[in-house]
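Peer 1: could you look at this predicted model? Sequence included:
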Amino acid sequence: MFTGIVEELGTVRSIRRGPQWAVVSIGANTVLSDLKVGDSVAVNGVCLTATAKDSTGFTADVMHETLDRSSLGVLTPGSHVNLERAMAAGGRFGGHIVSGHIDGVGTIAQVRRDGIALWYTIEASPALLRYVVEKGSITVDGISLTVAWVEAHRFAVSIIPHTASVTLLGEKGVGDVVNLETDLLAKYVEKLLRPQEAPQPERNITWEFLAEHGF
């Protein structure tokens, strides 16, 4: 579990790809302080497991489902990535509940400055945006942000200069793809409220059954 508060920008050292998988090596500093092999790290919002660690970074495997759902497939050596360790039980909950399970991707349609703030308009599918509400929370490339407004095919967020300077979002512009994770609570509420289909009884009517019961 994560909170969407990015701890540092890492740098992809190398990436090895197979037909339906990838192994990525990421240079880091802050997240290495207590990282152990087997620990979870959010990389651009995607929960990955550290499979190896050295003094300057760590390595993680990326499976087919993750490549299909996220933007990790376009990473190249030198790419910057947002990094956050899994939340400690006694840590501060600075963002919102983030699982690290990406729902899909969006595309930045507009970036504009408003005083000290930067506004990002992001296009995404209606199937994903059904879980996005105005003034609710959304995770963009692993960053916990507040939704300013939402429409059928897009939504907007606003960030302060600090967020732009310490996260990958400050480097992105129109046309760039971002990973999106909607509010986890919204998906659970929908599941609980959705009418469940009643189980259909087995239909084993045969001529023998009818004859046995006097038909």
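Peer 2: The structure has been received and is ready for your questions.

Peer 1: C-alpha only now, for contacts and for neighbours.
Peer 2: OK.

Peer 1: how many neighbours does Ser14 have?
Peer 2: Ser14: 16 surrounding residues under other Cα atoms under 10 Å.

Peer 1: now do the host helix or strand of it: which elements does it pack against?
Peer 2: In this assignment (DSSP states H and E), Ser14 forms part of strand 8-17. Applying 3 or more Cα pairs under 8 Å, 6 or more residues apart in numbering; DSSP states H and E, one finds that strand 8-17 contacts strand 22-27, strand 80-85.

Peer 1: my read: His64 touches Gln20, true?
Peer 2: Yes. His64 is within contact range of Gln20, at 4.9 Å (criterion: Cα atoms under 8 Å).

Peer 1: against Leu180, how distant is the residue positioned nearest the centre of the chain?
Peer 2: In the chain, the centroid-proximal residue (Cα atoms, centre = their mean) is Ile102; its distance is 3.0 Å. Per Cα to Cα, to the nearest Å, Ile102 is found 6 Å from Leu180.

Peer 1: same check, this time on Ala117
Peer 2: For Ala117, the distance to Leu180 - Cα to Cα - is 21 Å.

Peer 1: check it against this one:
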Amino acid sequence: MFTGIVEELGEVTAVEDLGDSSRFRLRGPVVTEGARHGDSIAVNGVCLTVVDHEGDEFTADVMAETLKRSSLGALTTGSRVNLERPTAVGARLGGHIVQGHVDGTGRILARTPSENWEIVKVSLPADLTRYVVEKGSITVDGISLTVVEAGPDHFTVSLIPTTLALTTLGHKQPGDPVNLEVDVIAKYVERLLGDRAREAGK
């Protein structure tokens, strides 16, 4: 489990096409400290497994399903990525509960700068609209953010200078893809209420 609090802005140092999958090598001095084979690291919000690591770099295999459902397939050598290790038991939950299981992708639609923050508008797939509410939580490229406006096909978030400086959202431009993970609690509530409604209708 992650919290959506990005630990560092890493870099893709190599991408190997394996046919039905890809192998990524990524640089991240913070997240590789003490890393071992089999550990999990979130890359732009996608939970990946460490295959190997050497120095401040680690490799991870990305299956076709993940490439299809996320924006990782668009990464190339030199791409910057958000990196986060799983939260430790007993640690503070600084963001919200993030699984690292991407629900879909959106695209940056617009950026509106202000003196001390920036409003970013992101497209929202139709099947995720019902999970996004104003002042609710959403994960964008692995970053735990609060929804400012929830529209029928988009949402907006307000980014503080720290987020702009230390994550990929400080660099992405209109048209760029982003990974989206909605609040898992909303999905569980929907499932439970649906099951209760079906039982009541028997």
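Peer 2: Thanks, I have the structure now. Keep in mind it's a predicted model, so treat the numbers as computed, not measured.

Peer 1: could I get the helices and strands packed on strand 8-17 of the first structure as JSON lines with mean neighbour count?
Peer 2: What follows is these, written out as JSON lines (neighbours: other Cα atoms under 10 Å):
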{"stretch": "strand 22-27", "mean neighbour count": "21"}
{"stretch": "strand 80-85", "mean neighbour count": "26"}
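
Peer 1: mind checking which of Ala117 and Leu180 of the first structure has more residues around it?
Peer 2: Under the criterion of other Cα under 10 Å, the comparison of Ala117 of the first structure against Leu180 puts Leu180 first, with 29 against 16.

Peer 1: quick one: contacts for that one?
Peer 2: Residues in contact with Leu180 of the first structure (Cα atoms under 8 Å, 6 or more residues apart in numbering) are Gly45, Ile102, Asp103, Gly104, Val105, Gly106, Ile138, Thr139, Val140, Asp141, Gly142.

Peer 1: list the buried ones in stretch 164-184 of the second structure?
Peer 2: Within stretch 164-184 of the second structure, the residues scored as buried using 16 or more other Cα atoms under 10 Å are 166-169, 172, 177-184.

Peer 1: mean deviation of the strand holding Ser14 of the first structure from the second structure?
Peer 2: Strand 8-17 of the first structure, aligned to the second structure and superposed, deviates on average by 0.7 Å (mean Cα distance after the TM-score superposition for the first structure).

Peer 1: which other residues reach that strand?
Peer 2: Against strand 8-17 of the first structure from outside (Cα under 8 Å, 6+ apart): 22-31, 75-84, 166-168.

Peer 1: go again with 7 Å.
Peer 2: Outside strand 8-17 of the first structure, the residues that touch it by Cα atoms under 7 Å, 6 or more residues apart in numbering are 22-28, 30, 76-83, 166-168.

Peer 1: quick check, Ala52 of the first structure in contact with Ser40.
Peer 2: No. With contacts counted by Cα atoms under 7 Å, Ala52 of the first structure stays clear of Ser40, the gap being 11.7 Å.
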